[in-house]
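>>> Provided below are the primary sequence and the corresponding predicted coordinates.
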Amino acid sequence: MSPTETPSGTARAGRLLPQVAAALVVVLLLLVIVRLPWAGDLGMHAATIQRLSHNLLHPGNPLVDADTPSPYYSPWMLLLGVVAKVTGLSVFVVLRGAALVALTLLVTGVWRYVRTLSAHRAAPALALLSLVFLWGPVLFNWSGFLGLNSLALTVSYPSVFALGLTFHFWAWVTRAVRTEASWGRWLWLGVLWALILLCHQFTGVVASLGALAMVIAARPARAVLLRLAAALALGMLLLWLWPYYDFFSLFSAGADLEAIHRPLYENLAARFGLVLLGVAALVLRLRRDRWDPLVLFFALGVLMFAAGGLTGHYSWGRAMPAALIPAQLAAALEVVAAGRRAVRVGWACVLGAALAVGAWTQAGTLGYVTGRAALPSAVAAKYGTPWVGYHWITPWVKYGDVVMAREFPARQIPAYGAYTVAPGYPDVFLADAGRREAAVARYFAAGTSAAERAGIAREYGVRWVVGPKSLAGPGLRKVKTGPDSQVLYRVMP
């Protein structure tokens, strides 16, 4: 081999390795979609599709038998509800199709946006690997966050669909501010911005911060700013006109959202420590260009995240991807940045080691495809068993029936069409949520009499109860015993 062939072969291998690794990640996620592991909010999204497939215009509350709006009734979920209604497919089949669309949007969106930052052929693959693996040595899962394990559990959620749209949105915004795009292009961007915000409000905030950074970095002319203002006005109008819920009322959401999001501010080093490599890359980018869009994006994300922690608005922590994503992308792009080859190789080695640590942390994701039994013991220890679900009650419990259940089953039962007395998730539009939760607590309390339980059941139209064996007594007839010794009871008149 001649001296001129060796660098060429090395460069080719350097391009192919991340591309092959990224392709394997995508294949893994496609296989996960087939299994569709259940943990977290899957039941909420399945219930939302259930309600829309039965009544597109007035679906009511997705979890309890109440006529309230819901922020889950987004344009994307409305489309999925139409698909379920027209085809008659199970909501879980529809969610698998939604996951496939969302994953396609995400992968192509990352590719398109990274192309606005680097022309190097390996850049998109490196970026995808950094987005899914450059996290920390302690596993972290949350919707709207792009870790591999988190993606595996949330790929069918509206948050992943919104993230996919977001990367495409950023690519279009970047090109629009660079080329002084037409009025029509900017108005389309206003529509897309509103769509992202309606589909997943927290991801919409991340999309907005990223777009703002790209506009600031471009320092556009006044003509572009006028078109941007028109796009924003159109987007705000669409948000105001959306009929399924009042978007702007979400800004006054209750304290329940703050309590749920407080954990986002805990164990930051363990969950996100590897991202510090990206912060170092951002410092290098800042030295090269003080108007670098990723640096500005990161700064805006850090400011909002910090403001949430300092003021007690912990739900603002959902803007953390606005700090993570630019840092992760910067770490990947530094491998293909201009400069001395030895520096790039050294950076590639450090990034490769960090990605290996992140991949090992999330190795349990393989279990969502193979099952625990097929995993080596060291990997099996990292695997989180998905929820079993409540399909075992469906031969008796029909669509629209009200089931008395504690919080954990209440997060799953509505996926099959039934309602629960109290919602399994905070609901900012359900005025009597606290009263309902108190009623459920009284019903399952050890000292509650059979007569009081019967009164609670009558008040909320309860036909079924899912609870422990110890609940058996007058007014309840045992129908079926399910996993973990849970019992389905019929409420007797």
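That came in fine, so what should we check first?
>>> going by C-alpha atoms from here, please, whenever you check contacts or count neighbours.
Will do.
>>> how far off centre is the lengthiest helix in the chain?
Assignment by DSSP state H gives helix 5-35 as the longest helix of the chain. Chain-centre distance of helix 5-35: 24 Å, with C-alpha atoms, centre = their mean, to the nearest Å.
>>> which SSE is immediately downstream of it?
helix 42-54 (DSSP states H and E).
>>> one step back: which neighbouring elements make contact with the longest helix of the chain?
Secondary-structure packing of helix 5-35 (3 or more C-alpha pairs under 8 Å, 6 or more residues apart in numbering; DSSP states H and E): helix 91-115, helix 123-133, helix 148-154, helix 367-370.
>>> out of those, nearest to A439?
Ranking the helices and strands packed on helix 5-35 by proximity to A439 (C-alpha to C-alpha) places helix 91-115 first, at 29.7 Å.
>>> quick check: angle from the longest helix of the chain to helix 91-115?
On the basis of axes from the mean of the first three to the mean of the last three C-alpha atoms, to 10 degrees, helix 5-35 is oriented at 160 degrees to helix 91-115.
>>> next one for the comparison:
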Amino acid sequence: MPSAVTGEAMPRTARTARAGLPRRALPAAAGAMTGLLLLMALRLPWAGDLGMHAAVLERLRTDLLHPGNPLVNADTPSPYYSPWMVLLALLASLTGWSTFTVLRLAALAGLLLLVTGVRALVRTLSPHRAAFPLALLCLLLLQGVRLFAWSGVPSLTSLALTLAYPSTLALGLTLQLWALTRRAVDESWRTPAFAGLGLLAALILLCHQFTGAVAVLGLLAFLLGRRPLPTPGLWAGIGVALAVALLPLLAWPYYPFFALTGAPGLDGIHQPLYTHLAGKFCLVLPGVAALGARLRRDGRDPLALLFALGLAVFTAGGLSGHWAWGRVLPALLVPAQLALAVETAGAAGHRRRVLGAVTAAALLTGAWAQAGVLTYVLPRRAAAAVRQRVPTVPLWPRPRWAADRVPAGATVLTDDYYALRMLPAYGPYTVAPAYPDVFLPDERRRREATRRYYAPATTRAGRLGVLREYGVRWVLQRAGRPGLPPDDPALRPRAHGPGGMTLLEVVAR
């Protein structure tokens, strides 16, 4: 039991408790959040892009050297074929484990790298033991009161749905890279040691290009934030790291990395990143204030510099209509979240009490706003009770009823939002891709063919022409939708699913 001591001699546990953040509660709360994410890794909730990453594994397992497009039957490269996914496909092929089992292992690896990455980076920013668990809580809970889930953007809700994605692994590696870079410049590592930093940066860029852009901004901020600025010897090491990073980017065989620069077609789906900003990110404001305090003490504070760089890119994207630039959001969120944790853990006196109270209130608000993630692991009745009280991102029903009947490699025609994003996870192709594809030259034509098939004015001959053109063997459509009727001689009903969905086999074209 701590002794009753007053003033500055008061034990740290008691001092932190008075600040509104009991020291013993921080590791417990951080552990609980990590445990919840561990359950997510095992549960693997399905919403968003999980089907895309499962499809990537399916294609690599089928043909490791020439997998082709992951969603449609076309021989094109894809930026989704990253070193991490190739490694997972090799693991799946060697062990015979199912695609979703391997994705669960990927989620565990991503969670491990993320947690250890937060710890490694925070240790370079603060000597206080409370800083790490507080930083982890801030990273997970401090966004806003409006649910927001996007790959590469850290929050409890977002990570619960994206743990298995390469973006989570890339974010964990980015935090590790920043921590190693701070050590490298502070300890004046020798030039050859910087080659490892270059390889790590290249791995991040190849695994998730948007997170790679955030990683590069962070490297620039941590280099410019060093006091004094790097010596000529350190700049030589940085040059080595840059040269080594370029080699894998130029040599990666699965897609031309630099062809992604300025690729068209990505801005439309990213416009939601610029909507409802206050509701999505209001709880980050205390972190922005903490960044301001750090900037006043040090005009080249690396966290403040990273925030400024991220804000500049994000703002430029909004003003110019390049909505895809909004994917640098982690460059704004992470430094603000870490700054608040570090400042709160190291505060003293009246400032400690104020910061502790503000941080505790923000964390509790964030926890309540994101309490809907509990529905992903609770029993059905309990989950329903939670959904009545807090908002949640709904999960998608798995389409096994249809996927079990369609053989891998067969082409399915559908315009159903969920089917387009889920069926390729089990091996089939779709006529049109669910997502924009910068390497698919006939993407627009495929989308138009799908629209034409389901257009009310299209003749039977026109619909049969679409089936022949793309080698369609199966049609998945909802009852009442335009298209060939289930009793058409060219089709044979094979299964009925929820919501009036029917799986039809094409028997004549």
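Structure's in. What do you need? Remember, predicted model here, so these are calculated numbers, not experimental data.
>>> circling back: dump the helices and strands packed on helix 5-35 of structure 1 into a markdown table; add distance to P493 of structure 1 as well.
Conversion of the helices and strands packed on helix 5-35 of structure 1 to a markdown table gives the following (distance: least, C-alpha to C-alpha, whole Å):
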| stretch | distance to P493 of structure 1 |
| --- | --- |
| helix 91-115 | 32 |
| helix 123-133 | 53 |
| helix 148-154 | 41 |
| helix 367-370 | 43 |
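>>> which helix or which strand is home to the counterpart of L340 of structure 2 in structure 1?
Under the alignment (TM-score structural alignment), L340 of structure 2 maps onto A331 of structure 1. Using DSSP H and E, A331 of structure 1 sits within helix 321-334.
>>> which other helices and strands does that helix contact?
By 3+ C-alpha pairs under 8 Å, 6+ apart, helix 321-334 of structure 1 packs against helix 123-133, helix 201-218, helix 276-288, helix 293-311, helix 341-361.
>>> try 7 Å
helix 123-133, helix 201-218, helix 276-288, helix 293-311 (3 or more C-alpha pairs under 7 Å, 6 or more residues apart in numbering; DSSP states H and E).
>>> how many residues are close by R442 of structure 1?
16 (other C-alpha atoms under 10 Å).
>>> got it, and the one 4 residues further on?
Neighbour count of A446 of structure 1, defined by other C-alpha under 10 Å: 10.
>>> now do the same for it: its match in structure 2.
A446 of structure 1 maps onto P456 in structure 2, by TM-score structural alignment.
>>> check the secondary structure at Y255 of structure 2 for me.
What DSSP: H, G, I helix; E, B strand; the rest coil gives for Y255 of structure 2 is coil.
>>> OK, contacts around it?
Y255 of structure 2 sits next to 77-79 when contact means C-alpha atoms under 7 Å, 6 or more residues apart in numbering.
>>> okay, these in CSV with distance to G372 of structure 2 and neighbour count next?
Listed next are these as CSV, based on distance: C-alpha to C-alpha, whole Å; neighbours: other C-alpha atoms under 10 Å:
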residue, distance to G372 of structure 2, neighbour count
P77, 38, 20
S78, 34, 21
P79, 32, 18
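>>> sorry, back to before: can you tell me which of the helices and strands packed on helix 321-334 of structure 1 is nearest to R435 of structure 1?
Comparing those by C-alpha to C-alpha, helix 201-218 comes nearest, at 26.9 Å.
>>> structure 1: which residue goes with R494 of structure 2?
Under TM-score structural alignment, R494 of structure 2 pairs with V479 in structure 1.
>>> mean shift of whichever strand or helix holds its match relative to structure 2?
For V479 of structure 1, the host element (DSSP H and E) is strand 476-481. By mean C-alpha distance after the TM-score superposition for structure 1, the fitted strand 476-481 of structure 1 averages 0.7 Å away from its aligned residues in structure 2.
>>> which other helices and strands does the helix or strand that that strand is followed by contact?
Helices and strands here follow DSSP H and E; after strand 476-481 of structure 1, the next one along the chain is strand 487-491. The contact analysis (3+ C-alpha pairs under 7 Å, 6+ apart) places strand 487-491 of structure 1 against strand 462-467, strand 476-481.
>>> pipe those into TSV and attach mean neighbour count and distance to S377 of structure 1 per row.
Listed next are those as TSV, based on neighbours: other C-alpha atoms under 10 Å; distance: least, C-alpha to C-alpha, whole Å:
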stretch	mean neighbour count	distance to S377 of structure 1
strand 462-467	22	34
strand 476-481	16	32
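>>> which positions in whichever strand or helix holds A449 of structure 2 come out as buried?
Taking DSSP H and E as the definition, A449 of structure 2 sits inside helix 443-454. Neighbour counts over helix 443-454 of structure 2 (16 or more other C-alpha atoms under 10 Å) mark 443, 446, 449-450, 452-454 as buried.
>>> what's the answer for stretch 450-457 of structure 1, then?
Quick answer for stretch 450-457 of structure 1 (16+ other C-alpha under 10 Å): 450, 453-454, 456-457.
>>> check stretch 297-315 of structure 2 too.
300-311, 313-315.
>>> so where is it in structure 1?
Using TM-score structural alignment, stretch 297-315 of structure 2 pairs with 288-306 in structure 1.
>>> got a list of contacts for that stretch?
209-210, 213-214, 217, 282, 285-286, 316-317, 319-320, 322-323, 326-327.
>>> repeat for stretch 147-157 of structure 1
29, 32, 37-39, 45, 95-96, 98-99, 102-103, 131-133, 141-143, 362, 365.
>>> one step back: does the match of L340 of structure 2 touch L277 like I think?
Yes. Here A331 of structure 1 reaches L277: they are 6.3 Å apart, a contact under C-alpha atoms under 7 Å.
>>> which one of these two has more residues nearby?
A331 (28 against 19).
>>> so what's that one closest to, chain neighbours aside?
G278 (4.3 Å; C-alpha to C-alpha, 6 or more residues apart in numbering).
>>> what's around A120 of structure 2, how many residues?
Applying other C-alpha under 10 Å, I find that A120 of structure 2 has 18 neighbouring residues.
>>> next one: the one 5 residues further on
L125 of structure 2 is flanked by 18 other residues according to other C-alpha under 10 Å.
>>> what about the aligned residue in structure 1 for it, which SS state?
By TM-score structural alignment, L125 of structure 2 lines up with L117 in structure 1. Following three-state DSSP, the label given to L117 of structure 1 is coil.
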